[in-house]
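Asker: dropping a prediction and its sequence here:
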Amino acid sequence: MPEQQRKMATRAVATAIAIYGTAHPLGGFAEPMVTDSYNLYGVPGLIEMPTAENAADGEFSGSFSRSGDQTRTALTFQFSPRLSGTFRYTKIPDYGGGTDYYDRNFDLRFQFLDETKYLPSVAVGFQDIVGTSLYSAEYLVATKSIGEQLRFTAGLGWGRLGSYGSIAEFGSRDFVVREEGGEFNVEQWFSGPVAPFGGVAWSPTDKLTFKAEYSSDAYEVETRRGLVDYDSPWNFGAEYRFNEGVSVSVASLYGSEIGAQVNFTLNPKRPLLGPGNETGPLPVRPRPSRSADPAAWGQEWTTDPADLAGLEGGIDKALANEGIKLRAISLEGTRADVRIENNRYYAEAQAIGRTARILTRALPPSVEILTVTPVRDGVPASQISFRRSDLERLENASSDAILSEAVFSEEMVGLPDGMEFVDPSYPETNWYLGTYLGFGLFDPDEPIRGDFGIRVGGSVTLMPGVVASGSVKYRLVGNTEEASAKQRSENVPVVRTDFREYARATDVFVDTLQLAYFGRPAPELYSRVTAGVLERMYTGVSTELMWKPLDGPLAIGGEVNYVVKRDYDGGFGLQDYDVVTGHASAYYDFANGYNVQLDAGRYLAGDYGGTLTLERRFDNGWRFGAYATMTEVSAEDFGDGSFDKGLYMQVPLGWATGQPSKSIHSFSISPFTSDGGQRVRVDDRLYERVRRYHKPDIEGSGGRFWR
């Protein structure tokens, strides 16, 4: 394309974006433009260029592509209807000196303007935002649909996306590829040469899409190193979707190479196996009217021990059939109070709803107030009271309707007057035998490492709030000890980078062995003391205190730990390193599943700093989060990545199997772990333990109340 034409095209795109941004402020959002088509970088796009489309809200995608000799693995999560993030791992063979090069980088993109009848959707994106700058780029892009089958895209790119056909410069830009990334080079954003890109996607059917694009990426580094033969900025491709979760694509790239990709998507809002096949709840049983059967409304049963025992036994049995343990009960003429422990359903709202249904079926008509108190290890966090008449009236209404009528209140440890334990026998023992799978993903030169083995463990509840627990692991196969050595600094104690030594020393080890006490020292206050073998690397004492109102979005906590480093052999020996750590933490629930956590304090290496965590939760147990930790450890001492950061996700077993379950599997991507900014791992920290029983979380998962 001649220079003059490029300039005219760029000015047209810039003018359209500017006019649209002026005419359509952010407050006037419609539904964002959505796609299920991903480019070779693993983001919604054409072939290699991005578009202004988003994935469906909550969608998670895994993309595996090959462009020439390069391979890319990308994980993208649509954090909100407009904001998405991507982690990308790229392998470039023979990058220099006969060695392969592995690059890890993060993207962020935000769709800030919606498509209208005449104007396009517009998004802004940041590529390789804290990496080595090999793929660093920023862009503004607009996409417009024409009918149901055509979508046109035009945009402006800086950095890597401004390297071909540049028509202007906005200051200077450093194009040096850094050995160690991890820093936000804000001063370089939207600076340097700017170039236009664009393309079109045509979908003649729901499954097939053809694409053509004009790329503004010159592949300068790869061309200079002889890795790519760059002949043309034009790319052409086709994509085929087998179903809503799997697609494949092929493309002709820069006139000389062939690219291919397979993409998998899932959405936590859509169960893997459809609605599931869990047993439906028992229906609410309406009472006869008082005028039709006045005798049924009598309260003589309250003075008959046999009647009371029969009622308690029936409730206990019915709850047990639902996977719910009846811990304590109190029955009076017009009210019933029960304490339950949910052993089956991830959402506490579902266990509470099924308990309420059973109470309407089991209790005499005179009982109007039903109070359900969920407990964990004998410790209550809240109680929820319903009018039985509301349950009868609103059974076929939404869950929100009945929860809006419910009364939430606090409940302290210990039983109120008149309430009795159903089975007060302690200690209560639980044992398990299963497998474990530990992953380490996307190391500097190892895409995946992990261990698989057997885990045996158990817990003993000695009395309400006092729990002894432990587990032993036996590794069957794995390659953790083969992971690349992490950079160490003589200025920072070794607290995590010797994980290979732990893996090499033994295949059988004590994972945890501890005694924990959970208390309620005062209203809105929760406490925890844990002592023993806390994790694979550390033993010691951990204490925590948290303030959390029952119905508020804010929680504040403090934690102090004294830990000693364990010997590598996995037994009870100790090394000559101990440290006091501690953090003040603030948690805020923004509703709709969005949460933020800020921790500030002292870490395992004795370094001071803070951690910011952003998280999206779903009512079925899915969680996605990202965190970043900055401490006084310098970027040079920290090594690759400059500071600790990562991603994590939690997958509920019930989502995958269609059966109710409290089991979850957690995965994390922490490719930049070093010795700075590391915390001791402690089971059952208070916020996660408590929040699920409080009003915001129960109402947030209230759609499961009637399930």
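Answerer: Sure thing, it's come through.
Asker: could you use CA atoms for every contact and neighbour count after this?
Answerer: Noted.
Asker: and the helices in the protein?
Answerer: 3-23, 220-224, 305-321, 348-362, 388-394, 399-405, 499-505, 635-638, 653-657, 686-691, 695-700 (DSSP state H).
Asker: looking at those, which is closest to Gln70?
Answerer: helix 220-224 (10.1 Å; CA to CA).
Asker: okay, strands next: where are they in the stretch 401-550 of the chain?
Answerer: Secondary structure of the stretch 401-550 of the chain (DSSP state E, counting those that start in this stretch): strands at 407-409, 420-421, 428-443, 446-463, 466-478, 508-519, 525-533, 538-547.
Asker: show me what contacts the one residue sitting closest to the centre of the chain?
Answerer: In the chain, the residue lying closest to the centroid (CA atoms, centre = their mean) is Phe624, at 1.4 Å. Residues counted as contacts of Phe624 (CA atoms under 8 Å, 6 or more residues apart in numbering) are Glu615, Arg616, Arg617, Leu647, Tyr648, Met649, Gln650.
Asker: quick one on the thing from earlier: nearest to Phe518, of the helices of the chain?
Answerer: Here helix 686-691 is closest among these (CA to CA), at 8.9 Å.
Asker: can you list the strands of the stretch 401-550 of the chain in CSV and add mean neighbour count and distance to Val176?
Answerer: Output for the strands of the stretch 401-550 of the chain, formatted as CSV (neighbours: other CA atoms under 10 Å; distance: least, CA to CA, whole Å):
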stretch, mean neighbour count, distance to Val176
strand 407-409, 16, 58
strand 420-421, 15, 69
strand 428-443, 15, 22
strand 446-463, 17, 24
strand 466-478, 18, 37
strand 508-519, 20, 44
strand 525-533, 21, 46
strand 538-547, 22, 41
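Asker: putting a second one here so we can go through both:
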Amino acid sequence: MHRRIFQLSSLTLTLMHALPAVANDQDFTLFRPTQSDFGGVGLMQTPTGRVAPEGEFSIGVTMNDDYRHYHSSLQLMPWLEATIRYTQVPDLLYSGDDSFSGDTYYTDKGIDVKLRLWEESYWLPETSIGMRDIGGTGLFDGEYIAASKHVGPFDFTAGIGWGYIGNSANLKGDTSLGYDCGRDTSYKGKGGSVDFARWFTGCASVFGGVEYQTPWQPLRLKVEYDANNYKSDFIVTRSDKPMPQDSSFNYGMVYTFGDWGDIRASYERGNTWTLGFTLKTNFNSLSQSWVDTPTPAYAPKPQTDAADIDWQRVAQDLDTVAGYREAKIYADNKTVTVVGSQGKYRDRELAHEKGAMILANTGTSASTFNLVEQQANQTTTQTTIDVAAYRKVANQEYVGAKVSDATTLVNPNSPRGMLQADTSEPWSVSFSPNLQQSIGGSEDFYLFNIGVTGGASYWLTDNIEFGGSVYVNLYDNYDKFKYDVPPDGTDLKRVRTLVRQYISDNPVRVSNLQLTAFDKFGDSVYVQGYGGYLETMFAGVGGEVLYRPLKSNWAFGMDVNYVAQRDPNSEFGIFTEERHYDPTTGRYYNVQTGTPTGHFTTYYRPEWSWFDDLLIKASVGQYLAEDKGVTLDVSKQFDSGVIAGAYMAKTNLSAEQFGEGSFNKGFYISIPFDIFTVKPSASRAVIGWTPLSRDGGQMLGRKYSLYSMTNARYPGSEFTNK
């Protein structure tokens, strides 16, 4: 008997060693979290306690006979996952009004968040709390607490769900009060609002499952116990289509394609096949190999008088090698100052290293180098380089020598010495692609236009620029956008909802033509004034002032404008009559003939370890439709330089006045060009998602933003306006 007990104990210890209880990179290099049907890390219908690696971005589609989920998830922080989802219901139309939505499927827009409470340890499972569909109309809204634990190739999950996730009420709830156990499933206004009062109410159920990593690396198997009974689903309550549940167990498999995607198949409710796929990348590890101009070797020449150095050649090298474009060089035998824009390297330290090496190899006797960065001819920062300290760095005289050991970031000073070289030009010409899109609207699920913008500018003085741009529309489907006021219940002045007239009806249009004056007061106050055709839809005059101290994580700005709406049927005309007739809809509408608009904005970059690389912008003021309120814009900068952000504008408009969506909101991603190119570049591309084109909470689109222009004043910042 004792021998058998000893043998069993030995077997138990052997199994404990064979099946480790703690997840780590060595034990589970092949086991990475995958997306659920709804988007976000999970099994199929149910979430898990897991989150993806920080920076992971995924887009996916999940389809069955009942729903089509289009979802995108982003691991914003190690502890915070965010998911945006659009769900189409093929059995239901967007509305009963054919003239308003035609044959467009009913589309639900939802936002999910998951917060990891703690990571997995030897004894504790990885545990998270989450909310599903917090910003939609409540089709799938629910809350949960889930915990997941690795045991060898298995990942076990158990949790408690409320709302849609727990409608079987196997833990708590009175189904005699309704399929939702008395939970208030109505939504406020026109949808899109967050209803905190119903969180963690109604039915509550236990759910769980397991994910198994098979010996064949690409294949994973999933089994879950689904705690939803599908009796309160939108299809069931709004149509005659049933959603029977023949089994509470769902079975699925995932075939992964390395780190970039997977395909999913599952058999759910005992009667329904579901298919899906996911594409993903990681914004932290995203990188590209450049074919770059190498940094010159350190080869100092004999000391040479400043007047005898070929500074014009030096300016060319600073452009091609270090990225300081249109530079002016001031020099004497004590100081060399380079004033130019940095258009090549997002990593300023790399630009400093190359610039310092070029200057050090000239043979100058100067003891100080100054690299002054400017944007729109306005100086923003000065990097002062101690030449003696830099020579030690260049010679690698100590371990870990780097250019930052010899540099100091200061406010720009007036350059000393004579102007030795000037490669600046008053003219500039640019071309850029443009994509505008709106997802989930009533007229069509995806509305977009793609085109090219060509711009040119001329500097009349160092502070005054005259410039403009022309937009050429290559293709769009905004002819389907036939927004009509009465069906949507709002009588606001039409500002952004006139987009069809400006894009589809006018494929070539002067999008900007303005005179801009810049100036600077003291070390930290930047100003601009402008007038003309400020954007595609509005003309007027305005100005902006920004207070931004060097190295500060705070900044304050204010813009004030007076604008009138441009007439889409006239290249340079503006509306002079407020009331107009729309022959497409056969109804009258009002436009903006002149109004003040502007905002006071606070910019804040938290310096907390658990909330790092964020920019929080809060703007208070009056919008284009004369509504007043606050816009909150939060964006995250990842290691690769990719910036992901979201914004919302809440004004004094009621949900009924605003229309569908209740308030203005959107998402955007700003991507550095050099991620896709073979050469370094400081330029960026911005992709935005707007759920609906509406008129409330709309800001003026200004050509220049002083905060973006002065990004170099906060070391490491690449934040840019959407």
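Answerer: That came through fine. These figures come from a predicted structure and were not determined experimentally.
Asker: what value does the TM-score take for this pair?
Answerer: Superposed pair, TM-score by TM-score structural alignment, normalised by the length of the first structure: 0.86. Supporting alignment: 648 aligned residues with a CA RMSD of 2.7 Å.
Asker: one step back: residue in the second structure paired with the residue nearest to the centre of the first structure?
Answerer: When the second structure is aligned by TM-score structural alignment, Phe624 of the first structure is paired with Ala644.
Asker: cool, and Glu138 of the first structure?
Answerer: Under TM-score structural alignment, Glu138 of the first structure pairs with Glu143 in the second structure.
Asker: so among the contacts of Phe624 of the first structure, which ones count as buried?
Answerer: Buried by 16 or more other CA atoms under 10 Å: Glu615, Arg616, Arg617, Leu647, Met649, Gln650, out of the contacts of Phe624 of the first structure.
Asker: max pairwise distance over the residues you listed: which two?
Answerer: Farthest pair in those (CA to CA) is Arg617 and Leu647. Separation: 13.8 Å.
Asker: distance of Val452 of the second structure relative to Tyr668 of the second structure?
Answerer: 20 Å (CA to CA, to the nearest Å).
Asker: next one: Phe521 of the second structure
Answerer: 33 Å.
Asker: then Leu492 of the second structure?
Answerer: For Leu492 of the second structure relative to Tyr668 of the second structure (CA to CA), the value is 26 Å.
Asker: Phe31 of the second structure too?
Answerer: Phe31 of the second structure is 30 Å from Tyr668 of the second structure, by CA to CA.
Asker: how about the contacts made by the equivalent of Val456 of the first structure over in the second structure?
Answerer: Taking TM-score structural alignment, the alignment pairs Val456 of the first structure with Gly454 from the second structure. Gly454 of the second structure makes contact with Val429, Ser430, Phe431, Ser432, Ser469, Val470, Tyr471, according to CA under 8 Å, 6+ apart.
Asker: could you redo the last one with a cut-off of 7 Å?
Answerer: Applying CA atoms under 7 Å, 6 or more residues apart in numbering to Gly454 of the second structure gives the contacts Ser430, Phe431, Ser432, Ser469, Val470, Tyr471.
Asker: where do the strands sit along the stretch 251-400 of the first structure?
Answerer: Going by DSSP E, counting those that start in this stretch, the stretch 251-400 of the first structure shows strands at 257-266, 324-331, 335-342, 369-376, 379-380, 383-387.
Asker: Ser661 of the first structure: which of those is closest?
Answerer: That would be, of the strands of the stretch 251-400 of the first structure and by CA to CA, strand 335-342, which comes in at 10.3 Å.
Asker: what does the closest one correspond to over in the second structure?
Answerer: Going by TM-score structural alignment: strand 335-342 of the first structure matches residues 335-342.
Asker: what lies in contact with that stretch?
Answerer: With CA under 7 Å, 6+ apart as the test, stretch 335-342 of the second structure has contacts from 323-331, 366-375, 415.
Asker: Met253 of the second structure pairs with which position in the first structure?
Answerer: Using TM-score structural alignment, Met253 of the second structure pairs with Ala238 in the first structure.
Asker: check Tyr122 of the second structure too.
Answerer: Aligned partner of Tyr122 of the second structure by TM-score structural alignment: Lys117.
Asker: give me the number of residues near that match?
Answerer: 8 (other CA atoms under 10 Å).
Asker: and the one 10 residues further on, by the same measure?
Answerer: By other CA under 10 Å, 26 other residues sit near Gln127 of the first structure.
Asker: how about the nearest residue to the counterpart of it in the second structure, chain neighbours excluded?
Answerer: Using TM-score structural alignment, the partner of Gln127 of the first structure in the second structure is Arg132. Distance criterion CA to CA, 6 or more residues apart in numbering; nearest residue to Arg132 of the second structure, sequence neighbours excluded, is Asp112 at 4.4 Å.
Asker: can you check Gly609 of the first structure too?
Answerer: According to CA to CA, 6+ apart, the nearest residue to Gly609 of the first structure is Thr631 (3.9 Å).
Asker: now Ser619 of the second structure
Answerer: Leaving aside its sequence neighbours, Ser619 of the second structure sits nearest to Thr601 (CA to CA, 6+ apart; 4.2 Å).
Asker: what about the equivalent of the one you found over in the first structure, distance to Ser542 of the first structure?
Answerer: With TM-score structural alignment as the criterion, Thr601 of the second structure lines up with Ser585 in the first structure. As defined by CA to CA, Ser585 of the first structure lies at a distance of 15 Å from Ser542 of the first structure.
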